[in-house]
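Peer 1: need a 3D model of the sequence below.
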Amino acid sequence: MTVAPGTAFEIATAVRSGAASASEILDATKARIEAVDGVLKAFTDLTFERAEKKAREIDAAVAAGRDPGPLAGVPFAVKNLFDIEGLPTRAGSMINRDRAPATNDAVLIRRLSEAGAILVGGLNMGEYAYDFTGENAHDGICRNPRDINHMSGGSSSGSGAAVAAGMVSLALGSDTNGSIRVPSALCGIFGLKPTYGRLPRSGTFPFCDSLDHLGPLARSAQDLALSFDVMQGFDAQDAACARKPVLQTAKTLDAGANGLRIAIAGDYFTRGARPEVLDAVTKAASALSVTREVMIPEAARGRAAAFIITTSESSALHLDRLRTRASDFDPDTRYRFLSGALVPAAWYIKAQRFRRWYHNQVLALFKDVDIILAPATPCAAPKIGEKLLTLGEETVPLRPNLGLFTQPISCIGFPVVVAPIQREGALPLGVQIIAAPWREDLALRVAAELQRMGIATAPVASVV
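Peer 2: From the prediction side, this is the model:
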């Protein structure tokens, strides 16, 4: 294997068998990054020196007959809100560059590294994760590899672009209101937002503690499962991390959608989408022989609660920075935080109370279904610089409304896999595969089945 854009499974198989060395894979990865990232601006930091050391260690382990790990030689990168030892944790901002370098890697970076994966850098993102576009005022616009005139989505913009362009096989992002799912959909790759509390957030810069999730982005459902399996496990440093048994999801993928009760989300999830988005969901549903529709009750209010919780908690986190360094924020981000600081505490309390009620209403649906399909975004990737979004006869602000369909699910922390639906001559679209809490395995099985059918695919973008 001489080309970097293989899947994580393909690369690990080649390295573990001796068919390719980790050093060869890393050389190809570096060449791919150098070839395309000048245009895309997915990376903000490169860690090639440590990567070379890790690659040599893996090659030595293989030569000595030792197990190099299930992800041996797999290049990965992380959204720059993850702590990377020796680097300041930017979180997409100018202000954080003045922080002292991290003294340790984030927990999930350590777990991937222990499994043999090789960290090659930090990735561009929306400032303090408050973004759906990928247009960072400090590190530059992260462009969509499917068409560089279009948005990559955010806030895990670099994560989506780096994977779609074949610069890395695997990336980590965060998802508070849709920041893994939106770039996955717009860039045409697979993404997993696990159950809230499943993966520890220790060693990452927060956005909104009540809603923050971490998860992987990749070009196959199998790669999501492989990385998810090695990242699981309780960590006491994160108060939200749950003590749950580790799911071995990669071993269950062959079961596909057999025996699963699947439905399409109706009502709210059909009213704001462009026709081609609904067609993508219908295409996936038809392939799975799904005819049933369910109504997720009060989804609009669920989204409103997510807005209030997000803006209240994130504004409180940044009050000191707003007082002392307001001019160093991107103006769009600054105004959002300032507005959030004015939200009455009573609203926040009501939003949290509603969230619990809403969680229970949606959970009740899973007594009769195992999976719910819904659109990931209301449209394909908009052009860079667009500020308004036309949906039917209504024109709305673009930035917040890219999360129209992701926020109602973030609010209650259910696991979701985004499956990419490619379209000839057009930008890709994404379908959300939603499962009950702690059942990531079912969502991954459905994504793997759609991939086997050729309905969901994530080819390496040619970068045009």
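Peer 1: contacts and neighbour counts: CA atoms only from here.
Peer 2: Fine.
Peer 1: hang on, I33 in a strand?
Peer 2: No: under DSSP: H, G, I helix; E, B strand; the rest coil, I33 falls outside any strand and is assigned helix.
Peer 1: ok, longest strand in the chain?
Peer 2: The residue-count maximum for a strand in the chain (DSSP state E) belongs to strand 426-435.
Peer 1: could you name the helices and strands sitting against that one?
Peer 2: helix 181-187, helix 275-287, strand 371-375, strand 416-423, helix 440-452 (3 or more CA pairs under 8 Å, 6 or more residues apart in numbering; DSSP states H and E).
Peer 1: this one as well, want them side by side:
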Amino acid sequence: MSLDAVFTADGEWRQASDISRAVASGHTTALEVVDAALARIERHNPVLNAFTDITADRARAKARALDGAIAKGESVGPLAGVPFAVKNLFDIEGVVTRAGSKINRDGQPAGRDAALVQRMEAAGAVLVGALNMGEYAYDFTGENIHDGSSRNPHDVTRMTGGSSGGSGGAVGGALVPIALGSDTNGSIRVPASFCGIFGLKPTYGRLSRARTFPFVPSLDHLGPFARRVEDLACAYDAMQGSDLDDAACAARPVEHVSSLIAKGIDGLRIATAGGYFQTNLTPEAKEAVAAIADALGATAVAEFPEADRARAAAFLISTVEGASLHLDRLRSRAADFDPAVRDRLFAGAMVPAALVDRAQKFRRWYRDRVLDVFRDVDVIVAPATPFTAPTLGQATCELDGVERPVRTSIGLHTQPISFIGLPVVVVPVPRAPMPIGVQIITAPWREDIGLRVAWHLQQAGAIAAPRARGS
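Peer 2: Just a heads-up that it's a prediction; the model follows:
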């Protein structure tokens, strides 16, 4: 058996479809692939702190079952043997769902896998563990006072971004080829940007959230991270489908995109986000957006009306819904929260109902105005983060000549998008010394277009996930 069809000569994971074909053809075994992933985790996780739980016994049992099915000539799915991991707010049977907190550890282990874990494994993928995250997903940095900070694979003194920080670090560091995370205000897109990888935040309601720990139910999305567009698309395809266990998961037909990403971008109307999205950026972020716009031939400018108010309303709704979810914990175990998270939740519990009602009315107005923008364009290019990954613990940064707080500035350009549930693919722009991401935004339910654009950019060499140090 050989792993040359699994790793490139420089030690990178090959494309998921290559791994699957190698396993299905007998060139290697699922068990060998899983053991290789577990070895990488053992070697690199002490530095990156991406994993909080490693499900080695389960993974090896799944791999043996796949190898047995292959030996019998049975079909094993398009992700056969491909290792993946999930943010630790996904239920994993037999594992306590931490959601990044101290309090949840006292709960019972999950009795059943999250819906998306089930769907990934039905496609042949093998779960190898759960990943570090910000407490209760209320975080943009990847810093966790209970489990320690996840660390950026390109510079371990820097943030991964959050709250899916372990997911970004695990894929950016090539511990696994695919990981799953959640995005409420930017928690897939921020780690993708800081860690130099691809991330997909689908349309709100596209992928089931069943058996995951919520943060803001009216804003929560789930989605994948990967180092290649093809892997992002394949994982997305495996997870699609309506689910009665998630009231928001729309009953839409499954629209597989893996076969469509090479369709090309001829005829697509592509614009750069203007106004608000061209402010509060470092030179690195401005240059990254300009490079992607140039590579796509984008000359038009699209305006999101009152995006600053959208961000403010997203903050308000997040803190109020989050506080409502945690009221009992705040009353009984306030001392066991991260103080920064606890204080924001306390503030949310005191927001007058009239302000929440006003924010929701504005949300409906804003969604209608943005959908009007998509009558004239198919794709909008926008910054994912205002800057490359800050150093761990960094408190302030300079944006447009003004000193601003890092923590609340990270989501400046993601919150006005997830606020109304638009699909976004974040693409990595390799830079020295640190990569940065750019958002490819499309109309609701048009993930296919975003992935097509990302594939075009990848093929043109405009974007790539840079190799992690030490991988």
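Peer 1: quick one: TM-score?
Peer 2: The TM-score (TM-score structural alignment, normalised by the length of the first structure) is 0.98; 463 aligned residues with a CA RMSD of 1.1 Å.
Peer 1: about what we covered before: what range in the second structure does the longest strand of the first structure sit on?
Peer 2: The alignment of strand 426-435 of the first structure onto the second structure (TM-score structural alignment) covers residues 433-442.
Peer 1: where in the second structure does stretch 145-161 of the first structure fall?
Peer 2: Taking TM-score structural alignment, stretch 145-161 of the first structure hits residues 153-169 over in the second structure.
Peer 1: and for stretch 394-412 of the first structure?
Peer 2: Using TM-score structural alignment, stretch 394-412 of the first structure pairs with 402-420 in the second structure.
Peer 1: show me the contact partners of that stretch.
Peer 2: Outside stretch 402-420 of the second structure, the residues that touch it by CA atoms under 8 Å, 6 or more residues apart in numbering are 140-141, 183-186, 189-190, 204, 219, 277, 307-308, 310-311, 314, 363, 366-367, 382-387, 390, 394-398.
Peer 1: in helices, which of the residues you listed appear?
Peer 2: 189-190, 307-308, 310-311, 314, 363, 366-367 (DSSP state H).
Peer 1: hang on, the earlier thing: in the match of strand 426-435 of the first structure, what's buried?
Peer 2: By neighbour count, and taking 16 or more other CA atoms under 10 Å as the criterion, the buried residues in stretch 433-442 of the second structure are 434-442.
Peer 1: of the contacts of stretch 402-420 of the second structure, grab the buried ones for PyMOL.
Peer 2: Buried subset of these, written as a PyMOL selection, criterion 16+ other CA under 10 Å:
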select buried, resi 140+141+183+184+185+186+189+190+204+219+277+307+308+310+311+314+363+366+367+382+383+384+385+386+387+390+397
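Peer 1: the stretch 101-250 of the first structure: strands as residue ranges?
Peer 2: Along the stretch 101-250 of the first structure, counting by DSSP state E, counting those that start in this stretch, strands occupy 118-123, 135-136, 140-141, 143-144, 147-151, 170-175, 190-193, 213-218.
Peer 1: and the fifth one, how far from the second structure on average?
Peer 2: Between strand 147-151 of the first structure and the aligned residues of the second structure, the post-superposition mean distance stands at 0.4 Å (mean CA distance after the TM-score superposition for the first structure).
Peer 1: measure the residue sitting furthest away from the middle of the first structure to R16 of the first structure for me?
Peer 2: Of all residues in the first structure, A64 has its C-alpha farthest from the mean position, at 36.3 Å, by CA atoms, centre = their mean. From A64 of the first structure over to R16 of the first structure the distance is 12 Å, taken as CA to CA, to the nearest Å.
Peer 1: same question, G266 of the first structure
Peer 2: Using CA to CA, we find G266 of the first structure at a distance of 46 Å from R16 of the first structure.
Peer 1: between those two, which one's more packed in?
Peer 2: With neighbours defined as other CA atoms under 10 Å, G266 of the first structure and R16 compare such that R16 has more, 26 against 17.
Peer 1: equivalent range in the second structure for the host helix or strand of that one?
Peer 2: Using DSSP states H and E, R16 of the first structure maps to helix 8-17. With TM-score structural alignment applied, helix 8-17 of the first structure matches the range 16-25 in the second structure.
Peer 1: fine by me, we can end here.
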